[in-house]
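Peer 1: Quick one: sequence and predicted model below, then my questions.
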Amino acid sequence: MKSDMGLMMNIILGVVGAIILSFILRLTGIGGGASASFSFAYLITGFVGACLLILIARAVRR
């Protein structure tokens, strides 16, 4: 991935994006909410949230 952002910035944006998307999905009732244990749904939510926030940050920086 060609990016001017460093590795730490990508990690931070990824974690924040995962947290934000998980929160939004829980508010809308789409997110699991059953237990805090690891599941495949949490993995997918985290991945998508991280990608979206990194994409937004890159678009804003340009």
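Peer 2: Alright, I've got the coordinates.
Peer 1: From now on I want contacts and neighbour counts done on CA atoms only, so please keep to that.
Peer 2: OK.
Peer 1: Phe23 is in contact with Gly49, correct?
Peer 2: No. Contact criterion C-alpha atoms under 8 Å: Gly49 and Phe23 do not qualify, at 10.3 Å.
Peer 1: Now Ala41: closest residue in space, sequence neighbours ignored.
Peer 2: Gly32 (7.7 Å; C-alpha to C-alpha, 6 or more residues apart in numbering).
Peer 1: okay, now the one to match up with it:
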Amino acid sequence: MKTDDGLLMNIVLGIVGALVLNWLLVLIVGATLGGWIGQLIVAAAGACLLIFVVRLVRRKT
């Protein structure tokens, strides 16, 4: 995947995505996945989703 996003931008998007998905799970379900493995899964999924969405939006503009 060739993108113009820098490493720092991907790191920031990853952290924000992890926080947002964790927050959404607390709102919707009332809890997040337990333990550090569950938190790691939620963080990775949130990071991937936010990076994917940002790349989709940037591609269309």
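Peer 2: Good, I have the coordinates. If you're wondering where the values come from, they're calculated on a predicted model, not measured in any experiment.
Peer 1: Can you tell me how far the residue nearest to Ala41 of structure 1 is from Leu25 of structure 1?
Peer 2: Distance of Gly32 of structure 1 to Leu25 of structure 1, computed by C-alpha to C-alpha, to the nearest Å: 8 Å.
Peer 1: Could you look up the SS state of Asp5 of structure 2?
Peer 2: Secondary structure, DSSP: H, G, I helix; E, B strand; the rest coil: Asp5 of structure 2 is coil.
Peer 1: Check the secondary structure at the residue nearest to Ala41 of structure 1 for me.
Peer 2: coil.
Peer 1: thought it was touching Ser22?
Peer 2: No. Counting by C-alpha under 8 Å, Gly32 of structure 1 stays clear of Ser22, with 9.1 Å between them.
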